[in-house]
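Q: can't give you the sequence, but here's the structure:
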């Protein structure tokens, strides 16, 4: 099998909680002639060491991933060969994407991956792909949890379990955002579906890709809401709001009339202020250190004058 071709354009990754619009976003961006994305890969999802027995078993035996490879046009024999040749998750990812692009969209110049649960390996992705960028799409947790309860794609009946999907993705990606603020674009599912043209242009500008309205002429989006559908009772929705409060507030879903949310909003503002102050202090210290390095040391000879 040939070595993977390395594109000059760094890849990007769509991450977030399941049922938050990641598939919608991927399918829209697939319409761009420069961009190609397979089905979900989950290469960075599991914490088991790459090519260890557990990782290898899951990667080769998981029914969902085998179905994804079938859709991508990559046989199990080919995937096994890719895995055997790869020395890291990133290496496997590049090899897989190269083979997929050569068959599915040879004219594309840049690949991207949409695997929401890769949020668990976001730090490793950022490390192994230093130039990569990240799109984090966020949806109101009430509607995410209700969608998981409905189970159209995947079913999670346990309320705490469903909240954990949202909380853990949000927490992992909040850390990624703090660590690499210029590499992460946070998108609101509600805002994107309300004005997809503006959302697409924002994404492409962030990625450095050209926008042409004709690529997306047939895009139609609609916000899907479940908060008034009766899927969750009022008590259950209250529990979701409580369990997801920190992330809700951070992403603008806080209720200013709710005392607990008000307190959380205030705390978030204080944290943001302290973070800004700490950043300013670090910047000032770095400037001072740079000036000090330029100063001549003790006993240094003054430059001769004319």
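A: Received the coordinates, thanks. Predicted, not measured: the structure shown is a model, and the values here were computed from it. Residues are numbered from 1 along each chain as shown.
Q: CA atoms for contacts and neighbours, from now on please.
A: Noted.
Q: any chance you could map the helices in the protein?
A: 22-29, 53-61, 63-72, 76-85, 89-104, 122-128, 141-150, 159-179, 189-194, 196-207, 234-243, 245-250, 259-294 (DSSP state H).
Q: Which of the ones you listed has the highest mean neighbour count?
A: helix 141-150 (a mean of 24; mean count of other CA atoms under 10 Å).
Q: Which residues does it contact?
A: Applying CA atoms under 8 Å, 6 or more residues apart in numbering, the contact partners of helix 141-150 are 18-20, 154-159, 162-163, 166, 224-227, 231-232, 237, 240-241, 244, 248.
Q: okay, pairing it with this:
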């Protein structure tokens, strides 16, 4: 296969309903030597309402935007200093919201010595702002990773029990509704180029799933899977000193990290989850344990719950965006 030019690789955004293996996928793509995805950020969707229509950016705008980027990105703005970002913005003088984003993301690639690669962004919550992403980057590729919601629920539960930083829904009901709301947002998009991967399939047959993804992203599968010099030994000395590169190889994948809910979730909680999420568990080919949850009589109650969850999440996201900007 001929080497793909970076100009032919569109930016990629990885989204999910959370705890679905997006970090694993990020690590695999970072081993491609063609796309690099920095630490997490939802800068683009959270700042979009305030700047997407702006056609002229002043020095004051740049300084405000840098603060917003730092506040909405891991590692205090991917460990880029305000001075460095301001210098990059002054040099490029971007005058659209899309160019602002590209300048910041490319500044990171330049800082870590990967300016020949295409940038990507990974953050599960971006699933709620796909329309904002596409309005900013019409050529972008969206990758949606879905995982059995019952295992997702267990993962969030563990975060709340053991995590230093606690986030995400807590109870089985809120977990199910949050998982479903993300899937419904994907279900509702039209005329958007996206690829959907099941976490379980990525674990069981990573080569097949990555081949499918490489075709979608227009990158060379052979380049980062079969070439033993990639991705590690081809990195620059500067890259080797970076702690946040996060590169994974197929050989590191553990295929057994599935169906934990069967042993770790109580039968009552499994029933409650299936009662709420049955249509979407079935849609994504996840097994149903309790036949009664498939009865049509549950449909009106589910629709009411789904609508309520959407209204609540939209309100919560809007409040978060306002609070971020006002900070």
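A: Done, it's in. Owing to the predicted nature of the structure, the values given are computational and were not obtained by experimental measurement.
Q: mind checking how far residue 204 of the first structure is from residue 181 of the first structure?
A: Distance, residue 204 of the first structure to residue 181 of the first structure, by CA to CA, to the nearest Å: 17 Å.
Q: Residue 102 of the first structure matches what in the second structure?
A: Per TM-score structural alignment, the equivalent position to residue 102 of the first structure in the second structure is residue 110.
Q: try residue 137 of the first structure
A: Mapped onto the second structure by TM-score structural alignment, residue 137 of the first structure lines up with residue 145.
Q: Verify the contact between its match and residue 200 for me.
A: No - here residue 145 of the second structure does not reach residue 200: they are 9.9 Å apart, not a contact under CA atoms under 8 Å.
Q: right, so of the helices of the first structure, which gets closest to residue 35 of the first structure?
A: Nearest to residue 35 of the first structure, of all the helices of the first structure, is helix 22-29, at 6.9 Å by CA to CA.
Q: And for that closest one, what's in contact with it?
A: With CA under 8 Å, 6+ apart as the test, helix 22-29 of the first structure has contacts from 14-16, 35, 37, 114, 116, 137, 200, 216, 219.
Q: now that we have those residues, which one has the most neighbours?
A: The most crowded member of the contacts of helix 22-29 of the first structure is residue 16, carrying 31 neighbours; neighbours defined as other CA atoms under 10 Å.
Q: residues touching it, list them.
A: With CA under 8 Å, 6+ apart, residue 16 of the first structure has these contacts: 22, 116-117, 119, 136-138, 169-170, 173.
Q: could those residues go into TSV alongside distance to residue 287 of the first structure?
A: Output for those, formatted as TSV (distance: CA to CA, whole Å):
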residue	distance to residue 287 of the first structure
22	41
116	39
117	40
119	35
136	33
137	36
138	36
169	36
170	34
173	30
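Q: wait, which of these is closest to residue 8 of the first structure?
A: residue 136 (23.1 Å).
Q: Would you confirm that the closest one contacts residue 15?
A: Yes - when contacts are counted by CA under 8 Å, residue 136 of the first structure is listed as touching residue 15 (5.1 Å).
Q: Can you give me the separation between the match of residue 137 of the first structure and residue 295 of the second structure?
A: Distance from residue 145 of the second structure to residue 295 of the second structure, by CA to CA: 28 Å.
Q: same thing with residue 212 of the second structure?
A: Taking CA to CA, one finds residue 212 of the second structure at 36 Å from residue 295 of the second structure.
Q: And residue 155 of the second structure, by the same measure?
A: Residue 155 of the second structure is 29 Å from residue 295 of the second structure, by CA to CA.
Q: With residue 127 of the second structure instead?
A: 30 Å.
Q: can you check residue 270 of the second structure too?
A: 17 Å.
Q: same deal with residue 144 of the second structure?
A: With CA to CA as the criterion, residue 144 of the second structure and residue 295 of the second structure are 29 Å apart.
Q: What residue in the first structure is paired with residue 132 of the second structure?
A: Match for residue 132 of the second structure (TM-score structural alignment): residue 124.
Q: ok now do that match, which residues does it touch?
A: residue 44.
Q: could you redo the last one with a cut-off of 10 Å?
A: 44, 89-90, 118, 130 (CA atoms under 10 Å, 6 or more residues apart in numbering).
Q: likewise residue 129 of the first structure?
A: Counted by CA under 10 Å, 6+ apart, residue 129 of the first structure has contacts 10-12, 90, 123.
Q: okay if I get those residues as JSON lines plus distance to residue 209 of the first structure?
A: Below are the contacts of residue 129 of the first structure laid out as JSON lines (distance: CA to CA, whole Å):
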{"residue": "10", "distance to residue 209 of the first structure": "11"}
{"residue": "11", "distance to residue 209 of the first structure": "12"}
{"residue": "12", "distance to residue 209 of the first structure": "12"}
{"residue": "90", "distance to residue 209 of the first structure": "23"}
{"residue": "123", "distance to residue 209 of the first structure": "24"}
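Q: Could you single out the nearest of those to residue 272 of the first structure?
A: Distances from residue 272 of the first structure to these, taken as CA to CA, are shortest for residue 123 (21.8 Å).
Q: Hmm, residue 175 and the closest one touching each other?
A: Yes - counting by CA atoms under 10 Å, residue 123 of the first structure touches residue 175, with 8.7 Å between them.
Q: Reformat the contacts of residue 124 of the first structure as TSV; add distance to residue 27 of the first structure.
A: What follows is the contacts of residue 124 of the first structure, written out as TSV (distance: CA to CA, whole Å):
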residue	distance to residue 27 of the first structure
44	21
89	24
90	23
118	18
130	25
